[in-house]
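>>> this one's sequence-less:
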């Protein structure tokens, strides 16, 4: 009900006084004048600014009192929180990160990400998104990958074998993949050198593979095939 009978003319006059005094972040201040009382909300960087605003508002004609409800928040904290909020919003808008809880903190322009995710790729994705936000000076990625979500290496190898069979069009017995301590060992035969390189490239894309040792033999380059072609 109060909002329906506020004195808009007095409110504009008070805001104009703030602007003439060159107060910083005037757009962050809200003024409501009701029955001769001015209510001021928002935040300022220090107590001196809060006192100045009270004095300026009281100088407006027709006011009986000034209720200063401004919060005092150091300027650096305002900047950091605003920057952290922009990073949070960017993460929430990313299609791969919408359902992931990621804690974002900021101090002096340095963003720290924390939380637990299921895939290493999500850690890297969140860091990339944070870096893309204007104003970020540095990103500290403290995120962790849940151990419960990391499959066993034997399971990873089987998954990669199935993927290569489908991708390269080879028979199940032609390629084997063994994973040991994050390193994938490829063995078997493929029809060409280009498929040999393609198999390695595909395996390297897996988030739990750190390195690849390629023992695959390209049949087109084998001595037997070379002899058959020559004859």
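Received, thanks. Predicted model only: the values in this text are computed from it and were never measured.
>>> Only C-alpha atoms from now on, for both contacts and neighbour counts.
OK.
>>> so where do the helices sit in the protein?
Counting by DSSP state H, the chain forms helices over residues 8-20, 47-58, 75-93, 120-131, 153-168, 193-204, 223-230, given from the N-terminal end onward.
>>> In terms of secondary structure, what does the lengthiest strand in the chain contact?
The strand spanning the most residues in the chain, taking DSSP state E as the definition, is strand 183-190. Counting by 3 or more C-alpha pairs under 8 Å, 6 or more residues apart in numbering; DSSP states H and E, the packing neighbours recorded for strand 183-190 are strand 175-180, helix 193-204, strand 211-214, strand 217-218.
>>> how about 7 Å then?
Applying 3 or more C-alpha pairs under 7 Å, 6 or more residues apart in numbering; DSSP states H and E, we find strand 183-190 packed against strand 175-180, strand 211-214, strand 217-218.
>>> Nearest to residue 111, out of the ones you listed?
Using C-alpha to C-alpha as the measure, strand 211-214 is the one of these that comes nearest residue 111, at 29.7 Å.
>>> so what's residue 183 closest to, chain neighbours aside?
residue 211 (4.7 Å; C-alpha to C-alpha, 6 or more residues apart in numbering).
>>> Repeat that for residue 111.
With sequence-adjacent residues excluded and distances taken as C-alpha to C-alpha, 6+ apart, residue 111 is closest to residue 139, at 4.8 Å.
>>> So what's the residue count around the one you found?
Number of residues near residue 139 (other C-alpha atoms under 10 Å) recorded here: 16.
>>> now do residue 106
By the measure other C-alpha under 10 Å, the count of residues near residue 106 is 22.
>>> could you measure the closest residue to residue 14 other than its chain neighbours against residue 41, distance?
Among residues not flanking residue 14 along the chain, residue 57 sits closest, at 5.7 Å (C-alpha to C-alpha, 6+ apart). For residue 57, the distance to residue 41 equals 12 Å [C-alpha to C-alpha, to the nearest Å].
>>> And for residue 200?
Between residue 200 and residue 41 the distance is 61 Å, computed by C-alpha to C-alpha.
>>> higher neighbour count, the two?
Taking neighbours as other C-alpha under 10 Å, residue 200 and residue 41 compare with residue 200 leading, 20 against 16.
>>> Comparison target, given below:
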């Protein structure tokens, strides 16, 4: 596909997607040796969907991610770094892992080592963890910290694990269990071909939106089908 045609096709696909609002949040698409998306987007859903569309249509052409979430709170640098470190250290799933900014020597841990760096309002996660669920959870927790506009997850898993639909469902369950506004026991999760379907009961339209949004924070999710029924208390 020639350069202008590819960019036009990607833009047209984004305009058709209800989760991406190009009018309010324009996305710049540049095509040289690779394809690059840049700009601020209004939600994690828009960011994930824009990248999925670009990668699907680009074929073998590399796609670079320059998209950032519009910050709800302006916080970057040391303040953001401390917020992410604190959130990870308070997570029970990481209790036996070494978590730091890399400036102090850590004891060897058999469970994992997470090093956090911050570039402006972008969080970078380095090191290793012992499961894909831990890798995904670390990214979600970083996204949840106020002021975070992007996460580059460079954590690797030791020993290596295969990506499966069941593993994605496990990660969704783990994340929804940690969402204080939801009763995750009332939500059923099914994943097929990396597409997550949520069914069950929530008690407000806002809870339904939050459940869907939390799924999009999880890396590896390609679509979210929200079939949750709203039953006011």
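All right, it came through fine. Remember, it's a predicted structure, so these values are computed and weren't measured experimentally.
>>> so what number do they get for TM-score?
TM-score of the superposed chains, computed with TM-score structural alignment, normalised by the length of the first structure, equals 0.32; 124 aligned residues with a C-alpha RMSD of 5.6 Å.
>>> quick one on the thing from earlier: please verify my assumption that the residue nearest to residue 111 of the first structure contacts residue 106.
No. The pair residue 139 of the first structure / residue 106 is not scored as a contact, 9.2 Å apart, by C-alpha atoms under 7 Å.
>>> Common neighbours of those two, please.
With contacts taken as C-alpha atoms under 7 Å, 6 or more residues apart in numbering, the residues that reach both residue 139 of the first structure and residue 106 are residue 112.
>>> and the one helix or strand residue 5 of the second structure maps to, what other elements does it pack with?
Here residue 5 of the second structure sits within helix 3-16, counting by DSSP states H and E. Helix 3-16 of the second structure is packed against helix 44-58, with contacts defined by 3+ C-alpha pairs under 7 Å, 6+ apart.
>>> Counting by contacts, list what the next helix or strand after the helix it packs on packs against.
Using DSSP H and E, the helix or strand that follows helix 44-58 of the second structure in sequence is strand 63-69. Other helices and strands packing on strand 63-69 of the second structure, by 3+ C-alpha pairs under 7 Å, 6+ apart, are strand 35-41, helix 44-58.
>>> How many residues are close by the residue nearest to residue 183 of the first structure?
16.
>>> same thing with residue 29 of the second structure?
18.
>>> what sits against it?
Taking C-alpha under 7 Å, 6+ apart, we find residue 29 of the second structure in contact with 7, 36-38.
>>> Now render those as JSON lines, adding distance to residue 99 of the second structure and neighbour count.
Supplementary listing: the contacts of residue 29 of the second structure in JSON lines, determined by distance: C-alpha to C-alpha, whole Å; neighbours: other C-alpha atoms under 10 Å:
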{"residue": "7", "distance to residue 99 of the second structure": "41", "neighbour count": "20"}
{"residue": "36", "distance to residue 99 of the second structure": "32", "neighbour count": "19"}
{"residue": "37", "distance to residue 99 of the second structure": "31", "neighbour count": "20"}
{"residue": "38", "distance to residue 99 of the second structure": "31", "neighbour count": "15"}
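>>> Could you tell me how many residues sit around the residue nearest to residue 175 of the first structure when sequence neighbours are not counted?
Counting by C-alpha to C-alpha, 6+ apart, residue 175 of the first structure lies nearest to residue 188, which is 4.5 Å off, once chain neighbours are set aside. Per other C-alpha under 10 Å, the neighbour tally for residue 188 of the first structure reads 16.
>>> Correct me if wrong: residue 188 of the first structure contacts residue 165.
No. If you go by C-alpha under 7 Å, residue 188 of the first structure and residue 165 don't touch, sitting 11.7 Å apart.
>>> any chance of the helices and strands packed on strand 63-69 of the second structure in JSON lines, plus distance to residue 213 of the second structure?
Shown next, in JSON lines, are these (distance: least, C-alpha to C-alpha, whole Å):
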{"stretch": "strand 35-41", "distance to residue 213 of the second structure": "14"}
{"stretch": "helix 44-58", "distance to residue 213 of the second structure": "7"}
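>>> So for residue 28 of the second structure, which of the ones you listed sits nearest?
For these, proximity to residue 28 of the second structure was assessed by C-alpha to C-alpha; strand 35-41 is nearest, at 5.0 Å.
>>> What is that closest one packed up against?
Secondary-structure packing of strand 35-41 of the second structure (3+ C-alpha pairs under 7 Å, 6+ apart): strand 28-31, strand 63-69.
>>> Can you show me the strands along the second structure?
With DSSP E as the criterion, the second structure has strands at 28-31, 35-41, 63-69, 98-100, 112-119, 122-129, 150-153, 156-157, 187-192, 195-202, 223-226, 229-230.
>>> what packs against the fourth one?
In this structure, strand 98-100 of the second structure makes packing contacts with strand 112-119, judged by 3+ C-alpha pairs under 7 Å, 6+ apart.
>>> Try it again at 8 Å.
Counting by 3+ C-alpha pairs under 8 Å, 6+ apart, strand 98-100 of the second structure packs on helix 77-90, strand 112-119.
>>> Which one of these lies nearest to residue 197 of the second structure?
Counting by C-alpha to C-alpha, residue 197 of the second structure lies closest to helix 77-90 out of those; the figure is 27.5 Å.
>>> Touching, residue 190 of the second structure and residue 223? I think so.
No. With the criterion set as C-alpha atoms under 8 Å, residue 190 of the second structure and residue 223 do not qualify as a contacting pair; they are 11.7 Å apart.
>>> Which one's more surrounded, these two?
More crowded of residue 190 of the second structure and residue 223, by other C-alpha under 10 Å: residue 223, with 20 against 17.
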